[in-house]
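Enquirer: Sequence first, predicted coordinates after that:
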Amino acid sequence: MPRNTAKQPRRADPLGRLVRGARRWLMWAALTAVTCVALAQLAHRYVPPGPTYYMKQEARRLGTIRHQWVPMDQIAPVMARSAVAAEDANFCLHWGFDMQAIRQVLEKGAARGASTISQQTVKNVYLWQGRSWLRKALEAVMTPISEIIWPKRRIIEIYLNIAEFDQGIFGIDAAARHYFGVAPADLSDLQAARLAAVLPDPKDRSASKPSAWLRKRTGSIMDGAATIRRDGRAACFED
């Protein structure tokens, strides 16, 4: 009796279809997210970011906050140099991640300490405070995009305008007036270094009532700001 050589119809594979559909959906979602982030960052190259998620949280908690955006040309140049000297001395030399600093942190076995100004700016503008793998993963994706879209001068401008300097005090304009009663354009070398010294821990440090440790840290930042100006590491954000 002859054998039936006709091809049998392939059985449906619902699990395979589900996996393929999920893969396509994830790829579409990732592409959409990256596109939205890039468009937001492109807009923020020219338009100041609005109040950040953390600012809104603090405004709800405190009732109000102080914050006023000022362009870079209305900020004393020494303030940008002081912030870079305090937080990210190789700011002009890296593409968002300071690999040398990361290696040093890993060698010391520390859990933190290598976050660049670029990373902090992305976190402060688009993400949330606190430590989590999800936030760090998003930060790792978004930081190189910001480095491509934003000039270094724009990154430091945004950073100085949204950083927290005291409880409810956000941005360099509010900080300069709160601590010293001056406009950000009129900050002295000492005042700028004091403000930079409080950046990592603004709720527990005071630029107007500095501890002995903060005074020592201020001197170190002043030296660092002068050094990066001399050796060219401030060239990427200086006029």
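Expert: It's in.
Enquirer: C-alpha from now on. contacts and neighbour counts both.
Expert: Noted.
Enquirer: mind checking the SS state of Phe165?
Expert: strand (DSSP: H, G, I helix; E, B strand; the rest coil).
Enquirer: Can you point out the buried residues in stretch 18-36?
Expert: Val34 (16 or more other C-alpha atoms under 10 Å).
Enquirer: packing partners for the top helix by length along the chain?
Expert: Taking DSSP state H as the criterion, the chain has its longest helix at helix 14-43. Applying 3 or more C-alpha pairs under 8 Å, 6 or more residues apart in numbering; DSSP states H and E, we find helix 14-43 packed against helix 133-149.
Enquirer: Against that first model, consider the following:
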Amino acid sequence: MPNQRKLQREPSEPVVFIVDDDLSMREALVDLFRSMKFDAQAFESAAALMEVASFNSPGCIVLDVRLPGLSGLDFQTQLERLGCKMPIVFMTGFGDIPMSVRAMKAGAVDFLTKPFKDQDILDAVAAAMERDAARRRQHAQSEAIALLAEHLTPREREVMKAVVTGLMNKQIAHELGISEVTVKLHRGNVMRKMEVRSVAELVRKAEILGESIRPPVS
């Protein structure tokens, strides 16, 4: 049966989603971001953004705290429940310390109090874009490694787990109840299928896969 897992194709251009109920603020931010060659889209409420936005696209959200209907902080919580990883930059004219602490603890990139300088919001968005790009690179790497691991047999996966804990071939053979020659065969297959040339590389890929890594047995 053909492998059903496929790497997700990442859209090429990042988007800045702006959510603010102040029309003049929305227009000013759209003009600012577009002047810096960012694709910017503005919405008056969280509900309006949810209707049309694709949170699978690269980019970030510039979000006002006080909005009609769902507040910015509650929207942040809702996005987290939905599994949306898009970075958020908060802005508010009524900011206080508890608000900013809650927002930052929940993963916000920055919390800006209006009025802010153009450079401040541009810097915050640049940081958010870089965070999103780094997350996407890590996700793509994890997907690629998972694709390789799908070609391992159950026994090869057992051998890989043993190898990355620091066990020698003789110890692995004893643990699994197989011959040392068979361990060497499986180990070679693991190295080839996982596209690595050293145990150190294999350990890094196993860690990304989330395999259980235990201290080497003395």
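Expert: Received it, and whenever you're ready, just let me know what you need. This one's a predicted model, so the numbers in the text were calculated from it and none came from an experiment.
Enquirer: Mind checking the TM-score on these two?
Expert: After superposition, the two chains reach a TM-score of 0.23 (TM-score structural alignment, normalised by the length of structure 2), with 71 aligned residues with a C-alpha RMSD of 4.7 Å.
Enquirer: Report the angle between the longest helix of structure 1 and helix 133-149.
Expert: Using axes from the mean of the first three to the mean of the last three C-alpha atoms, to 10 degrees, the inter-axis angle of helix 14-43 of structure 1 relative to helix 133-149 is 50 degrees.
Enquirer: ok, Thr227 of structure 1 - how many residues close by?
Expert: 16 (other C-alpha atoms under 10 Å).
Enquirer: Where do the helices of structure 1 begin and end?
Expert: Using DSSP H, helices in structure 1 cover 14-43, 53-62, 77-87, 99-108, 117-126, 133-149, 152-162, 172-180, 189-198, 212-230.
Enquirer: and Leu122 of structure 2, that one's in a helix?
Expert: Yes - assessed by three-state DSSP, Leu122 of structure 2 belongs to a helix.
Enquirer: Burial check on it, number of neighbours?
Expert: 15.
Enquirer: so how far is Phe33 of structure 2 from it?
Expert: 8 Å (C-alpha to C-alpha, to the nearest Å).
Enquirer: same check, this time on Ala127 of structure 2
Expert: For Ala127 of structure 2, the distance to Phe33 of structure 2 - C-alpha to C-alpha - is 14 Å.
Enquirer: for Ala128 of structure 2, same thing?
Expert: On the measure of C-alpha to C-alpha, Ala128 of structure 2 and Phe33 of structure 2 end up 13 Å apart.
Enquirer: Which residue of these two possesses the greater neighbour count?
Expert: A side-by-side neighbour count of Ala128 of structure 2 and Phe33, using other C-alpha under 10 Å, places Ala128 first with 24 against 19.
Enquirer: Hmm, Val62 and the more buried one touching each other?
Expert: No - between Ala128 of structure 2 and Val62 there is no contact under C-alpha atoms under 8 Å: 9.6 Å.
Enquirer: Give the residues shared as contacts by those two.
Expert: 88-89 (C-alpha atoms under 8 Å, 6 or more residues apart in numbering).
Enquirer: can you count the residues close to Phe90 of structure 2?
Expert: 27.
Enquirer: The one 10 residues further on too?
Expert: Residues within reach of Ser100 of structure 2, counting by other C-alpha under 10 Å, total 21.
Enquirer: Equivalent analysis for the one 4 residues further on, please.
Expert: The criterion is other C-alpha under 10 Å. On that basis, Met104 of structure 2 has 16 neighbouring residues.
Enquirer: Now do the same for it: helix, strand or coil?
Expert: Under three-state DSSP, Met104 of structure 2 comes out as helix.
Enquirer: contacting residues for it?
Expert: Neighbours of Met104 of structure 2 in contact, by C-alpha under 8 Å, 6+ apart: 110-111.
Enquirer: what's the answer for Arg187 of structure 2, then?
Expert: By C-alpha under 8 Å, 6+ apart, the neighbours of Arg187 of structure 2 are 156, 159-160, 163.
Enquirer: Tell me the one of the residues you listed nearest Gln138 of structure 2?
Expert: Met160 (21.7 Å; C-alpha to C-alpha).
Enquirer: Surely that closest one is within a helix?
Expert: Yes - per three-state DSSP, Met160 of structure 2 lies within a helix segment.
Enquirer: Skipping its backbone neighbours, what lies nearest it in space?
Expert: Val190 (6.6 Å; C-alpha to C-alpha, 6 or more residues apart in numbering).
Enquirer: Point me to the helix or strand that includes the one you found.
Expert: Val190 of structure 2 belongs to helix 180-193 when assigned by DSSP states H and E.
Enquirer: now for the helix or strand just after that helix, which elements pack on it?
Expert: Proceeding N to C from helix 180-193 of structure 2, the next assigned helix or strand is helix 199-209, under DSSP H and E. Packing partners of helix 199-209 of structure 2 (3+ C-alpha pairs under 8 Å, 6+ apart): helix 118-149, helix 154-164.
Enquirer: Mean neighbour count, those: which tops it?
Expert: helix 154-164 (a mean of 19; mean count of other C-alpha atoms under 10 Å).
Enquirer: What are the buried residues along the very next helix or strand once past that one?
Expert: Toward the C-terminal end, the helix or strand that comes next after helix 154-164 of structure 2 (DSSP H and E) is helix 169-176. By 16+ other C-alpha under 10 Å, the buried positions in helix 169-176 of structure 2 come out as 169, 171-173.
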